[in-house]
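> heads up, no residue letters with this:
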């Protein structure tokens, strides 16, 4: 037995060594980054930073240069991940830069829309010796009020020498030659001092502009017909994203939104109510449920969308659904409105019938439906069939786990009514039995984790990250001569990945 345990221990050590070696090899195989001397791409798929990926655009600086240099970039996909210094494009504060590309497809995951560049690059903290602000007036470069050119020159040289001295202090502190406690904020100079110095004379009206507003100045957004915005890592905030961006999207036809976009300072209390962290309410004085801020963006986009996807929207509330459908419903042909477990919010029978009232032209629909008292949602399926005469493709997400499951402690219990090929065929037949107008040609029933790996791991109620498993059944209406034969095929992936993730910091 001891020999067997020792052998197992050796095997484990060998596996760990092989794993570490493969990580080192993989880390050394970073793809060559694009430069202006390389051929111009027609599409950019940037993952920032690009460790463990094959993206040739691993920095926002690289994307920035490509958009300024290349005229025919039609697709731009940018996904921000942990470890990046920036979550935004690096625009100059004076607004002098212009992009010559006019993308038609834009996808942004974790982009920092409302970032204030000036507040980030300006010197902060106090002087290590005198205790006063390092640079007064919020980092504005001091200018002499004298009209004497000699005095103006002397003042300029004085502050330039002071800036260079601060940079030297930061460099010495970085090398460990000066004690950090006396230079607690000098690190700001290391990364941002040159950026601040080169833009130190930026006019006041240019300093407070949000990043997306600078982007709107630099690029023509009217050609974008497909837009995706995900709140992963950064919640879209600011006037620029809610007011200025929608007005610029004059050609938009497809919109995909992920998340509710609730400001991080709001804390979820109960029953989808929220409390402002900065201005908390008295005890037991609950606030009214907030409308998800993403709703404001969706209805700020001009009517005429043909396809709308809203994932992780939160509870499907009547006032939210009705507002969206009244604004965009008449032109929609594709609608996806889904949430993932354990807070998957299903459509009610009345809400499904309202789809037919406000969006009668839907041909493709993707929604959540739940089991009703231990049986399949027959009335809901009937409502879909009777209300949408043009619907031919339907995707339904069902809960994979029972409501009594404990998602914090891996107590996952399967749903009591299993999804089988026979059950799916029964639901497919019911849909077409009550279907008005065109018959439904394709139905897919899904359970489990269907999020894309690039969206980051699924986060359940607790701090466990779970990916997989997934189950599905695909049903089609096979037309053979004069007969239509419904058929269903089932499939599954049983792989489950579980890891502990550090809880998010509250802000």
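Structure's in. What do you need? The model shown is predicted, which means the values in this text are computed figures rather than measured ones. Residues are numbered from 1 along each chain as shown.

> drop to CA atoms for contacts and neighbour counts, all remaining ones
OK.

> neighbours of residue 2, how many?
Residue 2 has 7 neighbours, counted by other CA atoms under 10 Å.

> how about residue 78?
Look at residue 78: counted by other CA under 10 Å, it has 23 neighbours.

> give me every residue that touches the residue most central in space within the chain.
For the chain, the residue nearest the mean C-alpha position is residue 230 (2.2 Å; CA atoms, centre = their mean). Residues in contact with residue 230, defined by CA atoms under 8 Å, 6 or more residues apart in numbering, are 108, 109, 110, 257, 258, 259.

> got another, please set it beside the one above:
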């Protein structure tokens, strides 16, 4: 009987030990997995800090998927840090062979050496700033990393992450070797760092590039790409960077195997037919076209810009005096509604060279996830949107 109970006890310990290592992570830092954010299986650990996620990645070889969002939630909840605390000297190792990786809000460009170095004096007291530096443990790390080479000290968190994680098994990334969806200007080095012509799908949002400057980056994967998305969310205060008809034509010449393309298109009083014609005539294999148009007029954007830092009566007065605070003058012209959208679709279909179009979508306005961080301020553009789909 005792032997049986002992075996049951040992088996229970093994089950509990294995339960601490999940097969996937889907969490939001700083909230963790709960009814609103992320998900987890019974027995999986609650992962509400970057250090928790880092420890699980370091200790477990069972993980197949990592989906992580790092963000401020409301005014009072903040992540413990914005990236993993990877070791600069000896390096960190994540033993799992992930098949899916999705990182949002992660600060890839931060440098550990900058993080632990003595900070600039913020309190007007060198003594208390030094005490904080020592008490936080950064001074001890600084001493440990001091003998490292300048090259090692210059490594970004992305460099350390590439050393720590086995990217060879990843099939789906929002950082991924065949299909890459990335947000931000930092991603340029990553896109160029992935082996040439290894991506079949590239989506780059908020790149801070112009239509001309993005072309050399696209060239790195142009021959292998089957889908390409380059855009940014509509801004309430400035016009977006977009490609000219000539630049779109160049994309067609560089990327002959594209089957799907998604781009921003601006307009100023008339439909830019040269843009739509470039999309129709330079991509013989493209069957899916998605266009993001503007919702707000230039007058409305200028009004929004003039309201920055103005509140209450001052904002109300500016709004009252403007010719484009509401109505047709607040919207980009021509307005995207059923009749012109239908005409644009038929023009694309009529002009299309090569394979027939299977799907065309026009979006306009605010299609981003609502802000759930601190100090949320409503903007005129919030929630204003429209779309038309054929296919």
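Received, thanks. Quick caveat: nothing in here was measured; it's all calculated off a predicted structure.

> so can I have a markdown table of the contacts of residue 230 of structure 1 showing neighbour count and secondary structure?
Output for the contacts of residue 230 of structure 1, formatted as a markdown table (neighbours: other CA atoms under 10 Å; DSSP: H, G, I helix; E, B strand; the rest coil):
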| residue | neighbour count | secondary structure |
| --- | --- | --- |
| 108 | 21 | strand |
| 109 | 23 | strand |
| 110 | 21 | coil |
| 257 | 23 | strand |
| 258 | 20 | strand |
| 259 | 20 | coil |
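
> dump the residues you listed into TSV; add distance to residue 152 of structure 1 as well.
Shown next, in TSV, are the contacts of residue 230 of structure 1 (distance: CA to CA, whole Å):
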residue	distance to residue 152 of structure 1
108	46
109	47
110	45
257	52
258	53
259	53
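
> can you give me the strands for the stretch 1-150 of structure 1?
Applying DSSP state E, counting those that start in this stretch to the stretch 1-150 of structure 1 gives strands spanning 43-48, 75-80, 105-109.

> could I get those as TSV with distance to residue 297 of structure 1?
Converted to TSV, the strands of the stretch 1-150 of structure 1 look like this (distance: least, CA to CA, whole Å):
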stretch	distance to residue 297 of structure 1
strand 43-48	25
strand 75-80	20
strand 105-109	15
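
> and those strands: which comes nearest residue 248 of structure 1?
Nearest of the strands of the stretch 1-150 of structure 1 to residue 248 of structure 1, taken as CA to CA: strand 105-109 at 13.3 Å.

> which elements pack onto the closest one?
If contacts are counted by 3 or more CA pairs under 8 Å, 6 or more residues apart in numbering; DSSP states H and E, strand 105-109 of structure 1 sits against strand 75-80, strand 226-230.

> find the nearest non-adjacent residue to residue 276 of structure 2, please.
Once flanking residues are discounted, residue 276 of structure 2 sits nearest to residue 348: 6.5 Å by CA to CA, 6 or more residues apart in numbering.

> structure 1: which residue goes with residue 148 of structure 2?
Using TM-score structural alignment, the equivalent of residue 148 of structure 2 in structure 1 is residue 205.

> also residue 229 of structure 2?
Taking TM-score structural alignment, the alignment pairs residue 229 of structure 2 with residue 336 from structure 1.

> hmm, residue 367 and that match touching each other?
Yes: Residue 336 of structure 1 lies in contact with residue 367 (CA atoms under 8 Å); the separation is 6.0 Å.
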